[in-house]
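# this one's sequence-less:
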């Protein structure tokens, strides 16, 4: 049952400080291979095509599940399975950032690109281990607060390596010294990983690499409502993703605010609201069950998008913009705290690194791919209807949450998982379609990278892989959801007899 002690003193406990610092170390490298690196290349007069190609560096965060089984299977010789990998990835990150600081984009573009790929790979690997660490460490009643504190640390790390790093590079230190300073700040994570406790090892690691790859999938897809839960993960924050995908463009081009006004409001009120919402969400989850927190915060996320709709249909006013940005980020922060707690709840501690990496990759689908759909919708229907649609887009996730209510309640109360029975053959084929679709999409991404490097031209093959992969992936997921629905009907009929 949830812990009913709701107090800010919870945030001052040693465990919370540890999660805050490790979250900071997890969020720090992200901007250094994306926005901050793009700014450095822009100042160095690198052409736009090359800068655009560097955005592919971030794909390491999407495909991190491919090597996550290695971190479940193997244990470093020192500090244990989780802390050992934490320290290793953090030290490799420091080395990569220091090396990036020795390069100049105008002269060493290819070495800088390779170093950026290396840093992104190590950063994604650190995320794998940190997600698994907090999943293994936190008791069910502490996951809400733990998720909130770690997300807060992550946001602070992104702010430091984003906005603060840009200011330091421009006004004080220069780009190379700024990257060295960011490398030094990674010591915060190293020190905390050395001081932190290793999670209970009562649940053993997989005995082989084959088991580390196959067992997490078999364990997850053998659960009750597994496919519906996958859809829940994709759709829960879909409305929030729609609203945020074009928010800056809307405020500047749609409403007419100056870029400076938008930047100040987003960096101050937006950040403050996210911090307050994340902490408030974590604290409230001590009083609420996981289902109730997800439902309440999901409804608030949906309603908060109405602030942008109000901006679209009323006269421009800075106070209206500030209120809309504050409320949307406040509710989004609360939803994020509950959502991260959900992902931790769904992970089996024997292979939490692999399962969390898979689930978090799925959760990024909406955020990554709504952009083209959002732009197309705005062009056809305008900004006001777009934000109405963003509210509507939040409700399929809430409907899926209702369908998964009993499954989530059982998991939170018992720290175990309901197993499904029946439809073994159809479920197996749905999983095969899912895996084949993911493989084709991965091959398409690889060919796209080769084309960007101008090493080969295979546009038609790439398009075929993307289209067929997406079709198989979608059909596999929809098939699995249909069999989940049939299974639920069969159980209800059985209980009615």
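That came in fine, so what should we check first? Nothing here was measured: the structure is a model prediction, and the numbers come from that model.
# use CA for all of it now, contacts and neighbours both
Noted.
# Break down the stretch 251-400 of the chain into its helices, ranges please.
Here the stretch 251-400 of the chain has its helices, by DSSP state H, counting those that start in this stretch, at 259-265, 271-284, 290-304, 306-313, 318-345, 352-381, 383-392, 395-403.
# got TSV for those helices, with mean neighbour count and distance to residue 413 too?
TSV is the format used below for the helices of the stretch 251-400 of the chain (neighbours: other CA atoms under 10 Å; distance: least, CA to CA, whole Å):
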stretch	mean neighbour count	distance to residue 413
helix 259-265	14	41
helix 271-284	24	18
helix 290-304	22	10
helix 306-313	20	35
helix 318-345	24	10
helix 352-381	19	19
helix 383-392	20	31
helix 395-403	19	17
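# Can you tell me how far the residue nearest to residue 273 when sequence neighbours are not counted is from residue 224?
Excluding its sequence neighbours, the residue lying closest to residue 273 (CA to CA, 6 or more residues apart in numbering) is residue 330, at 4.5 Å. Going from residue 330 to residue 224 by CA to CA, to the nearest Å gives 33 Å.
# Excluding chain neighbours, what is closest to residue 342?
residue 290 (7.3 Å).
# need the contact list for the one you found.
Contact partners of residue 290, counting by CA atoms under 8 Å, 6 or more residues apart in numbering, are 338, 341-342, 408-409, 412.
# now, among those, which is nearest to residue 140?
Residue 140 lies nearest to residue 412 out of the contacts of residue 290, by CA to CA, at 6.6 Å.
# Can you tell me the SS state at the closest one?
helix (DSSP: H, G, I helix; E, B strand; the rest coil).
# residues touching it, list them.
So residue 412 contacts 1, 140, 290, 345 (CA under 8 Å, 6+ apart).
# quick one, what contacts residue 216?
348, 351, 354-355.
# ditto for residue 98
Here residue 98 is in contact with 179-180, 183 (criterion: CA under 8 Å, 6+ apart).
# These, buried ones only, as a PyMOL selection?
Buried residues among the contacts of residue 98 (16 or more other CA atoms under 10 Å), as a PyMOL selection:
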select buried, resi 179+180+183
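# Now intersect the contacts of residue 98 with the strands, please.
Among those, no member falls in strands (DSSP state E).
# Just say helix, strand or coil for residue 207.
Following three-state DSSP, residue 207 is assigned to coil.
# this is the other structure I want to compare:
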């Protein structure tokens, strides 16, 4: 990051008082609101679908509903510019968008709870659409909260606001993870005895938890000082950009649907091999993305959207990054960003199904993974921050890559051990310590690559890129497990982390990011 004069550090007493600042406390509640939705798409939903008898590969495909987090940079400028009728006048720009996002989250969770997946493929499709709505609206909430945090207080409070936000986020994850599993179990649903009403009431209760965020939004003031914009465009320009994006998405969906039969035939022709199938599906997805990009490019070229706005919003931040580092180093860095968390995210998609298949109950999973594991990950993040401060970002990044890759081998041990609680806790401890440690270093690394001239867009692109490929591969994790079993799968996730070690080493040769 471009160097600026750092603010003078606060004393201990002043720092402690800062945690009682109203803006800082606000972030605890907004963080809680942001932490609720994610696990309702991932782990809690995977256990629900598993109990309902849905195929493992179908369960893991639902993780794609969270890909909205990987593309949130696309509509972030729209949120930053477009006013909402009536609400913007009553609440202000940030609070209006925040309230709408939270209400959409509640609606999506209620819709998911209103659908019983055992009733057939049609119901599963409706649940998938509700999950997509949840992913889109929760990613939107994250965008608005980030903007609110930056604008709501001076620089000296930002670190405290981030700390309370993360604490609230982790609490929200515990409620949506461990809390949801305990509640569904208490209401009588188990793998051998599925009770739809238990999951229905659990999801409706999680929707009610979002009232914490809604009430906070209604009570807090709108930021007094908002950032000056580099460029001023008409609201209609952003609306046209939204329509172009919608047409590009429609092209992606249409291409994917039309070509599905062709790729299914190819998969059958090669005999159903998991890795060949993964390659074919990657090609299938790449083709659909290429069509979407082509549609967007063509619409920009014919003037469907303000070309100067499109260039300043999307092209210039990327061009500046390549100018600053050069093409070779920039491509190396982008490869590292896109692959660094692959050994963490890919096995995480199927982890709850894995525990369930080994015979662990929901209370056991809730206690070990959703409560104990979250606490351990916080400790891992603290350790990663200390290590980075003492030894530098790149060394910490390398150690984090080694830990996240090779701790997956502990899950191979667990796969052979079966229902073994001590081994499960060993695996959860190793996995969460490694993930927390690596994440702390990676956030520092991404921040160091971001130009202050394009902080919002570049960081959004980086954070989106780091989850895009891992989440895409994670969607196929059920298919891979069906083919090679859990020991083979976790060995595979270890092996795909080895190229990351070379990328970290190579990046360290080109950079001085300490």
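Received the coordinates, thanks. Just so it is clear, the structure is predicted and the values come from calculations on it, not from any experiment.
# what's the TM-score for these two chains?
For this chain pair, the superposition-based TM-score is 0.63 by TM-score structural alignment, normalised by the length of structure 1; 402 aligned residues with a CA RMSD of 4.7 Å.
# Farthest-apart pair in the contacts of residue 290 of structure 1, please.
Among these, 338 and 409 lie farthest apart (CA to CA), at 14.3 Å.
# Save the contacts of residue 98 of structure 1 as a markdown table, and put in distance to residue 219 of structure 1 too.
Shown next, in a markdown table, are those (distance: CA to CA, whole Å):
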| residue | distance to residue 219 of structure 1 |
| --- | --- |
| 179 | 42 |
| 180 | 43 |
| 183 | 38 |
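# For residue 229 of structure 1, state which of the contacts of residue 98 of structure 1 is nearest.
Nearest to residue 229 of structure 1 among those, with distances taken as CA to CA, is residue 183, at 38.2 Å.
# Now do the contacts for residue 449 of structure 1.
Per CA under 8 Å, 6+ apart, neighbours of residue 449 of structure 1: residue 56.
# And for residue 230 of structure 1, the neighbour number?
19 (other CA atoms under 10 Å).
# Remind me which helix or strand residue 115 of structure 2 belongs to.
Using DSSP states H and E, residue 115 of structure 2 sits in no helix or strand.
# What does residue 25 of structure 2 correspond to in structure 1?
Residue pairing (TM-score structural alignment): residue 25 of structure 2 is matched to residue 17 of structure 1.
# Surely that match is in a helix?
Yes: looking at residue 17 of structure 1 with three-state DSSP, it is inside a helix.
# Ignoring the adjacent residues along the chain, who's closest to it?
residue 11 (7.4 Å).
# Residue 220 of structure 1 now?
residue 226 (6.5 Å).
# wait, doesn't that neighbour sit right on residue 217?
No: counting by CA atoms under 8 Å, residue 226 of structure 1 does not reach residue 217; the two are 10.5 Å apart.
# Comparing the two, which residue is more hemmed in?
residue 226 (22 against 16).
# Residue 22 of structure 2: how many residues sit nearby?
11.
# which residues sit in contact with it?
Per CA under 8 Å, 6+ apart, neighbours of residue 22 of structure 2: none.
# How about residue 245 of structure 1?
Contacts of residue 245 of structure 1 by CA under 8 Å, 6+ apart are 367, 370-371, 374.
# re the thing from before, relative to residue 79 of structure 1, which of the helices of the stretch 251-400 of structure 1 is closest?
Of all the helices of the stretch 251-400 of structure 1, helix 352-381 comes closest under CA to CA, at 16.8 Å.
# okay, the angle between the closest one and helix 383-392?
150 degrees (axes from the mean of the first three to the mean of the last three CA atoms, to 10 degrees).
# what's the longest helix along structure 1 packed up against?
Determined from DSSP state H, the single longest helix within structure 1 is helix 459-496. Counting contacts by 3 or more CA pairs under 8 Å, 6 or more residues apart in numbering; DSSP states H and E, helix 459-496 of structure 1 packs against helix 226-235, helix 424-452.
# quick one, which of those is packed in tightest?
When these are scored by mean count of other CA atoms under 10 Å, the highest mean neighbour count falls to helix 226-235 (a mean of 22).
# just to revisit the earlier point, neighbours of the residue nearest to residue 17 of structure 1, just the number please.
18.
# and it, what does it touch?
17, 145, 149 are the contacts of residue 11 of structure 1 under CA under 8 Å, 6+ apart.
# what would these look like in CSV with distance to residue 68 of structure 1 and neighbour count?
Below are the contacts of residue 11 of structure 1 laid out as CSV (distance: CA to CA, whole Å; neighbours: other CA atoms under 10 Å):
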residue, distance to residue 68 of structure 1, neighbour count
17, 26, 17
145, 25, 26
149, 24, 29
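# from those residues, which single one is nearest residue 128 of structure 1?
Once CA to CA is applied, the member of the contacts of residue 11 of structure 1 that ends up nearest residue 128 of structure 1 is residue 149, at 17.3 Å.
# A helix includes that closest one, no?
Yes: according to three-state DSSP, residue 149 of structure 1 belongs to a helix.
# Ignoring the adjacent residues along the chain, who's closest to it?
Closest to residue 149 of structure 1 by CA to CA, 6+ apart is residue 20, at 5.5 Å.
# With residue 151 of structure 2 instead?
Nearest to residue 151 of structure 2 is residue 226, by CA to CA, 6+ apart, at 5.4 Å.
# related to what we said a few turns ago, against residue 143 of structure 1, how distant is the residue nearest to residue 17 of structure 1?
Taken as CA to CA, the span from residue 11 of structure 1 to residue 143 of structure 1 is 13 Å.
# and if you look at residue 460 of structure 1?
Taking CA to CA, one finds residue 460 of structure 1 at 46 Å from residue 143 of structure 1.
# Over to residue 5 of structure 1?
On the measure of CA to CA, residue 5 of structure 1 and residue 143 of structure 1 end up 14 Å apart.
# Mind checking which of those two has more residues around it?
Set residue 5 of structure 1 next to residue 143 and count neighbours by other CA under 10 Å: residue 143 wins out with 26 against 12.
# Return the residues in contact with the closest residue to the more buried one other than its chain neighbours.
What sits nearest to residue 143 of structure 1 in space, not counting adjacent residues and going by CA to CA, 6+ apart, is residue 341, at 5.3 Å. Contacts for residue 341 of structure 1 (CA under 8 Å, 6+ apart) come out as 143-144, 147, 290.
# again, only using 7 Å
Residues in contact with residue 341 of structure 1 (CA atoms under 7 Å, 6 or more residues apart in numbering) are 143-144, 147.
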